[in-house]
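Colleague: what follows is a predicted structure for the sequence shown.
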Amino acid sequence: MDRIILAPLWLTSNRWNARGPMSDKPHLFIILNPVAGHVQADTVHKIFIETFGCNGINYDVYETIGQENVTEIVRDALNRSYSMIVAVGGDGTVSEVANGLVKQDIPLGIVPLGTGNLVARELGIPLTVEEACQLLVGSHTHTLLDVMQIGQHAFVPHISLGIYSQVIDKTTIEEKRRFGMAAYFWRALQEISQQRSWKVTISVDNQKQQVYASLIIVANIGTIGIGALRWGSRIRPDDGEVDICIVQARTVGGYLSTFWHLLNGQPWRAPETLYLRAREEVVITADRPIPVRLDGENFEQLTVRIEVVPRAIKVITPLIHKEKKFMAITAMNPATGEPIKEYKEMTPAEVEDIISSVHVWDPGIC
């Protein structure tokens, strides 16, 4: 714990100094990735002082250096008097901190500082440092977030296997700036030209099947990270399930169809795409090593075993987030294009029935 930076004592009252006694105000332990995103660490510290220190809120900051075991740091903090653990960084930092909070009662606060910030976007957490910090000490609610575990490590957004990692890694910043979404498609075509598909055996809650796949996404969060695109309309991080999207396209025409449906917000309608859902475990075994991408890190593996851990993390989210699921959505009749019924007039069970039977346009979440 040698890199803890204490809140300046002169900004806090005697009751709220960095080592002072607890009261009904939050006591924050903040894990900051100083190299994440485009906001300088010094600027982030100033916001901490303005939001927390000047309001008498006790907090400590740990700046990561990229070599420490963040999970152990979080678990050590659980033995102290903190009332909240805060992850300040990208989705990788969020997953590292979440790994130490699985099935713990202390809530996780998220201050998004990365490039994708998929978890924050999905949960409706403000994307600016100032607003996200205000959420932690202002009015908020809690969302019980599911996680995916591989071994002893928890992951929140999604786990990808196949060509996705190559497409993301090989698409340069200049290509994205000049061509936008088309840059990813061009890279995907290059991967396709190499006939990169795998014969995989996939076991979902002990139900096995064999498929040929070029891309598999095990998604706890629907947001892709490219514009407003989503892997699916029903993917939710708090429903006790993960969704498995399997792209089976093996020709240029098949990929064009899949890409077209993705751009139109209906990837599940592509005939070359298979969707499965798991409540307990997903085991994927390939006929040869398949690229795997976890929180920005790539490696190759023959078998990947993913455990679903429902309601694993208590995350601080805006009050309006829970309302969006049932109040800011209209179900559309695919035959007439007319709205069927606003969700605010329906029970959660009725909402699920509608989702199962028709396409849902979801401006509140998508």
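Modeller: Noted; the coordinates are in hand.

Colleague: CA atoms for contacts and neighbours, from now on please.
Modeller: OK.

Colleague: which residues in the stretch 101-250 of the chain form helices?
Modeller: 118-123, 129-137, 164-170, 173-179, 181-193 (DSSP state H, counting those that start in this stretch).

Colleague: over to the stretch 251-366 of the chain?
Modeller: Using DSSP H, counting those that start in this stretch, helices in the stretch 251-366 of the chain cover 252-263, 319-327, 348-357.

Colleague: longest strand of this structure?
Modeller: Counting by DSSP state E, the longest strand found in the chain is strand 297-317.

Colleague: which secondary structure elements does that one contact?
Modeller: Strand 297-317 is packed against strand 108-112, strand 141-150, strand 281-294, with contacts defined by 3 or more Cα pairs under 8 Å, 6 or more residues apart in numbering; DSSP states H and E.

Colleague: structure two is appended below for comparative analysis:
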Amino acid sequence: MPLDPTTICVIANPRSGRNSQDAQAIHAAMEVFGTATLRHWQDGEDMKDAVRRAVDDGFTTIVAAGGDGTVMGVANALVHGDANLAVLPLGTFNYYARGLQLPQDPRAAAQAILNGHPHRISVGAVNGTVFLNNASLGIYPAILKQRESVYERFGRRRIAAHWSVLKTFMRYRKPWRVTLSMNGRTQTVSTPLIFVARSAYQLERFGLPGAAEISDDDLVLFIAQAEGRLALLKTTWRLCTRKVALNRDVTLLHADSFTIDTRKSSLLAAYDGEKSRMPTPIRFEILRDALSIILPDAADRVDTP
């Protein structure tokens, strides 16, 4: 039975109304949604507040209109609740939506949401913050931080993004030394990157193993083995060309929870493209059956590249 459009609230970034491409996509989706409600959270407003207000107003399905960062933000507001999360993909990569086999066309995506059905899933969390695709410590959060400053100076251009990666790599000196506690054991690890995956689709895109462990509701932990700058560049190239090898480039571990500790009082963490500084020790864990999502029915699923 299709979802009742009157119970659906579409939550969109305030900037999407000024972005002609996103505005057109949202308009097309709303034509399909019919009597559903569209809301933009206000500049300076916490997105969680806008989502929770929609739930308090009686909406039972909240559609995150945006990219993976927007979807993650809405998920954090809905975790452990009864309202459903649905996704209208408007981002660049849309890993989460692609993993659900949602159409990328806004009209088709809206119709798939209407025809879909609720399903509870387990999600990853880092120090209590939900992530749906991945979280990481080390050089990738540093790249995101560098990218912000480069964007402020040169604008949001692809070459500026590439420059932020190169600039971060050139400043790289030596691996981080951390203490990993997992499955009752503790070990010291030296690495430039700890990457924690929850998206089987994303792993398959990069030719990485771990999909079976994710299906078993574990976190999949990749520890980069590169010691120096050249080794890190080689690992990055192998990742881009889908040639990363276990035990040569990365170590793979999996568990439903683990902690990372250092002598520092906090570490910069990235999660689904967002970042923040978090107090140590940093705890990664699976929150079981914590989120209700709208899954597309078989007839509406698409194979996405």
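Modeller: Ah, there it is. Just so it is clear, the structure is predicted and the values come from calculations on it, not from any experiment.

Colleague: quick one: TM-score?
Modeller: The TM-score (TM-score structural alignment, normalised by the length of structure 2) is 0.79; 292 aligned residues with a Cα RMSD of 3.5 Å.

Colleague: quick revisit: which stretch among the helices of the stretch 101-250 of structure 1 comes nearest K314 of structure 1?
Modeller: Comparing the helices of the stretch 101-250 of structure 1 by their distance to K314 of structure 1 (Cα to Cα), the top pick is helix 118-123, with 12.1 Å.

Colleague: now the alignment partner in structure 1 of A28 of structure 2: how far from K170 of structure 1?
Modeller: When structure 1 is aligned by TM-score structural alignment, the residue opposite A28 of structure 2 is I47. According to Cα to Cα, to the nearest Å, I47 of structure 1 stands 35 Å off from K170 of structure 1.

Colleague: neighbour count: the two, which is higher?
Modeller: I47 (17 against 13; other Cα atoms under 10 Å).

Colleague: so who does the nearest residue to W268 of structure 1 once chain neighbours are set aside touch?
Modeller: In space, and not counting its chain neighbours, W268 of structure 1 is closest to G232: 6.4 Å by Cα to Cα, 6 or more residues apart in numbering. Neighbour list for G232 of structure 1: G222, G265, Q266, P267, W268 [criterion: Cα atoms under 8 Å, 6 or more residues apart in numbering].

Colleague: with adjacent residues omitted, what lies nearest to the aligned partner of A97 of structure 2 in structure 1?
Modeller: Under the alignment (TM-score structural alignment), A97 of structure 2 pairs with A120 in structure 1. Residue nearest to A120 of structure 1 in three dimensions, not counting chain neighbours: P112, with 6.4 Å by Cα to Cα, 6+ apart.

Colleague: hmm, that neighbour is touching T93, no?
Modeller: No - the pair P112 of structure 1 and T93 does not pass the contact test of Cα atoms under 8 Å, sitting 9.4 Å apart.

Colleague: which neighbours do the two share?
Modeller: A87.

Colleague: of those two, who's got more company?
Modeller: P112 (28 against 23).

Colleague: dump the residue contacts of the more buried one.
Modeller: So P112 of structure 1 contacts A87, V88, G89, G90, D91, A120, P126, L127, T128, V129, A132 (Cα under 8 Å, 6+ apart).

Colleague: next: I286 of structure 2.
Modeller: Contacts of I286 of structure 2 (Cα under 8 Å, 6+ apart): S122, V123, G124, A125, D217, D218, L219, D256, S257.

Colleague: so how do I select the buried members of these in ChimeraX?
Modeller: Here is the ChimeraX selection string for the buried members of the contacts of I286 of structure 2, based on 16 or more other Cα atoms under 10 Å:
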select :122,123,124,125,217,218,219,256,257
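
Colleague: pull the number of nearby residues for the aligned partner of S203 of structure 1 in structure 2.
Modeller: When structure 2 is aligned by TM-score structural alignment, the residue opposite S203 of structure 1 is S181. For S181 of structure 2, the count of nearby residues is 17 (other Cα under 10 Å).

Colleague: doesn't T259 make contact with S181 of structure 2?
Modeller: Yes - between S181 of structure 2 and T259 there is a contact at 5.2 Å, judged by Cα under 8 Å.

Colleague: I214 of structure 2: how many residues sit nearby?
Modeller: Neighbours of I214 of structure 2 using other Cα under 10 Å come to 20.

Colleague: from L132 of structure 2, how far off is it?
Modeller: 11 Å.

Colleague: what do you get for V178 of structure 2?
Modeller: 24 Å.

Colleague: tell me which of these two has more neighbours.
Modeller: L132 (22 against 19).

Colleague: aligned counterpart of that one in structure 1, please.
Modeller: So L132 of structure 2 corresponds to V156, using TM-score structural alignment.

Colleague: quick revisit: and for I214 and L132 of structure 2, which residues touch both?
Modeller: The contact lists of I214 of structure 2 and L132 share R198, S199, where a contact means Cα under 8 Å, 6+ apart.

Colleague: what is the neighbour count of the alignment partner in structure 2 of V304 of structure 1?
Modeller: When structure 2 is aligned by TM-score structural alignment, V304 of structure 1 is paired with I282. Neighbour count for I282 of structure 2, taken as other Cα under 10 Å: 19.

Colleague: cool, the one 3 residues further on as well?
Modeller: The criterion is other Cα under 10 Å. On that basis, E285 of structure 2 has 20 neighbouring residues.

Colleague: could you pull up the contacting residues of it?
Modeller: G124, A125, V126, L219, D256, S257, F258.

Colleague: that one and M182 of structure 2, how far apart?
Modeller: Relative to M182 of structure 2, and taking Cα to Cα, E285 of structure 2 is found at 11 Å.
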